[in-house]
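Asker: here are the coordinates; sequence isn't available:
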């Protein structure tokens, strides 16, 4: 009997997913399960200052696993920023990596585990190349509810020689384990909570309207929207609300699973060049673009965007699609206003510099491949006009 395999419906996940309050305490046990006895903890200066890195190292050591620490990651990781850690892992004969931090830390850790295992340069693994061979065992512990990087097959590292954000993707980049402990987000600053939260909402929406969406990813995306949308403002404005933080954290992980398997679309394609050229935080640049790109895309997938509005709770089942998408656009704009998302000019991007980079930014956006998943696929001139409209 012959079997035809539809590879579009094959989904990739971490081997271990530990979820719940205090789950970080199992990091050492999980490292042992993965066969690790000597790990590098990758984090950032903030987590070091807060004492979270030392606490994690203690947990790992108590399980009988040796651990060293690298905390010199940067918010928008570049190849130069990760190479010292790569050399440290190789020279120290480490057999695993544990990432503790937000999306930039986890992205850095993925790239470190990739190059430590397979050598070479980041560009060697960027799209259109696909990372199929497993990276060094990686345990991802997110401290923000947003990027979903702990469960995705993607990492983004900037080539500092030309300010190009290189997208690396493939099943080999999925962390071996993810620990989802919402208590780590309780001390996140308001701005980071807002930006990463909108990032997670964008992941869910784009995964649902993506041309690569499927029945399975649809369920993850819709549930993510149901968890994130009603809790986003509360998580920002009342950071001690454990229930809101827990639902945001779970929603962000579900959104990560959804977009890792269904792909993101035009918002992310256009967002990366803004971050690379003007150093806008990723979640914030998504937020800047989301209303404009959604309005452009709705005519090609009105029913899908209407379902997003219903999942987010801005309308109910009795509203027709036209009313639903109108309410969705209003809500996306209101979220930006309520959470003080700046315009590009308010952020401080020089208009002349922005306009002079539109050509290369549009080319980079399209080259990423993400816009091809959008319900309405733009050409270069349309991307330029969308950048201008979002300005």
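Answerer: Nice, thanks for sending it over. Because the structure is a prediction, the values reported are computed rather than measured.

Asker: C-alpha from now on. contacts and neighbour counts both.
Answerer: Fine.

Asker: Strands along the stretch 51-200 of the chain, start to end?
Answerer: Remark: strands assigned in the stretch 51-200 of the chain by DSSP state E, counting those that start in this stretch are 66-70, 96-101, 138-142, 154-159, 164-169, 177-180.

Asker: What segments of the stretch 151-300 of the chain are helices?
Answerer: In the stretch 151-300 of the chain, the helices defined using DSSP state H, counting those that start in this stretch lie at 190-209, 215-228, 232-237, 242-262, 266-278, 282-297.

Asker: and the comparison structure, right after this:
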């Protein structure tokens, strides 16, 4: 058994990091983005101009939905095949970057079976293009990871897809871009960072290469997330959260995650509960569950100088506007009848999620069902 530590070849960080695009070599670039925010705030135009300075023709593929679908990825790949780019530029939130990664697969392999990707059977990429990730949120870290999360709309399932080939060639962290995030999105994506870092630290694959990144990311989130929510124009604070997101990604991309993400993927796929908020709500309950099988939470508490990490997370959630339970959530209302109706299926699917494999406590669909209920009703996990 051996470990592999992989990150992008280059990480470009700073207040005007988009300028790096002007230094690229190539003839064509496809920019993949989501809704209208990157256009509205001028970053799409800025990225286009920098690429044009490099002598490139630019294609825009926009309209990626919050939970990118298989169809979106296949269609994006077809558009790229018509244009034939040398570079794929993913600009936006995690959804845009996740979609760009799988569009890339279908650009280079138009007839590839998506469900082979679900089985982690990826073809060799970079036969036609290279990938750059430019995040607009400080959360998913998709600009630096081997992960992509794609939704099977017909079956209401989010699939985490993993391959070392999906790690972008370049990550560009321009601190100006996340400064446009609304407070609610800042809070939700910030707690996604927290979850990435903690799950990486307690992963069964955790090691001395990844632990320092995970610990530092947790420290930064505890110190700066509330400040970022309350003072959105403070670029120094934004830079800290942007850094935390990326270094948490450096950890979890190499050692994977746990059942917080497994469960968030499945409840998000059915009820469209925002991924970061799903993580934030369920994280303390799953810590209670996992504490019976690992001392690493205790180690983290000692390093942070706190007595109880799940209590500290609940307190931070409250300060930034995230509910203590799923039922109490105001941003996405999940009615009890609807929740109970899909609980068995959701629990089974979460158990089968790839992230479950590295959870520090061996689990089961039955245990996951109990945790979902505790997180829904706000009850202590004591089994």
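Answerer: It's in. Just so you know, these numbers come straight off a predicted model, no measurement behind them.

Asker: Make TSV from the strands of the stretch 51-200 of structure 1 and add distance to residue 313 of structure 1 to it.
Answerer: Converted to TSV, these look like this (distance: least, C-alpha to C-alpha, whole Å):
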stretch	distance to residue 313 of structure 1
strand 66-70	42
strand 96-101	30
strand 138-142	27
strand 154-159	30
strand 164-169	33
strand 177-180	25
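
Asker: Name the stretch among these that sits most buried.
Answerer: Mean neighbour counts were taken over the strands of the stretch 51-200 of structure 1 using mean count of other C-alpha atoms under 10 Å, and the top value, a mean of 30, falls to strand 138-142.

Asker: helices and strands around it, which ones?
Answerer: Judged by 3 or more C-alpha pairs under 8 Å, 6 or more residues apart in numbering; DSSP states H and E, the packing partners of strand 138-142 of structure 1 are strand 96-101, helix 103-118, strand 177-180.

Asker: rerun at 10 Å
Answerer: Packing partners of strand 138-142 of structure 1 (3 or more C-alpha pairs under 10 Å, 6 or more residues apart in numbering; DSSP states H and E): strand 16-19, helix 27-33, strand 38-42, strand 96-101, helix 103-118, strand 177-180.

Asker: what range in structure 2 matches the fifth one?
Answerer: Spelled out, it's helix 103-118 of structure 1. Residues 94-109 of structure 2 are matched to helix 103-118 of structure 1 when aligned by TM-score structural alignment.

Asker: Can you say which of the strands of the stretch 51-200 of structure 1 is nearest to residue 188 of structure 1?
Answerer: Checking the strands of the stretch 51-200 of structure 1 against residue 188 of structure 1 by C-alpha to C-alpha gives strand 96-101 as the closest, at 10.4 Å.

Asker: Would you mind getting the angle between the closest one and strand 66-70?
Answerer: Angle between the axes of strand 96-101 of structure 1 and strand 66-70 is 50 degrees (criterion: axes from the mean of the first three to the mean of the last three C-alpha atoms, to 10 degrees).

Asker: mean per-residue distance, strand 96-101 of structure 1 to structure 2?
Answerer: Aligned to structure 2 and superposed, strand 96-101 of structure 1 gives a mean residue distance of 0.8 Å (mean C-alpha distance after the TM-score superposition for structure 1).

Asker: which helices and strands does that strand pack with?
Answerer: Contacts defined by 3+ C-alpha pairs under 10 Å, 6+ apart place strand 96-101 of structure 1 against helix 27-33, strand 38-42, helix 45-49, helix 52-62, strand 66-70, helix 103-118, strand 138-142, strand 177-180.

Asker: And the ones you listed: which comes nearest residue 12 of structure 1?
Answerer: Residue 12 of structure 1 lies closest to strand 177-180 among these, at 12.4 Å (C-alpha to C-alpha).

Asker: what's the closest one aligned against in structure 2?
Answerer: Mapped onto structure 2 using TM-score structural alignment, strand 177-180 of structure 1 covers residues 170-173.

Asker: With stretch 151-164 of structure 1 instead?
Answerer: The aligned range for stretch 151-164 of structure 1 in structure 2 is 144-157, by TM-score structural alignment.

Asker: Can you give me the end-to-end span of that stretch?
Answerer: Length of stretch 144-157 of structure 2, first residue to last, C-alpha to C-alpha, to the nearest Å: 24 Å.

Asker: Using TSV, lay out the helices and strands packed on strand 138-142 of structure 1 together with distance to residue 141 of structure 1.
Answerer: Listed next are these as TSV, based on distance: least, C-alpha to C-alpha, whole Å:
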stretch	distance to residue 141 of structure 1
strand 16-19	10
helix 27-33	9
strand 38-42	10
strand 96-101	5
helix 103-118	8
strand 177-180	5
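
Asker: Quick check: residue 131 of structure 2 vs residue 228 of structure 2, distance?
Answerer: Taken as C-alpha to C-alpha, the span from residue 131 of structure 2 to residue 228 of structure 2 is 29 Å.

Asker: now swap in residue 184 of structure 2 and tell me
Answerer: To residue 228 of structure 2, residue 184 of structure 2 is 11 Å away according to C-alpha to C-alpha.
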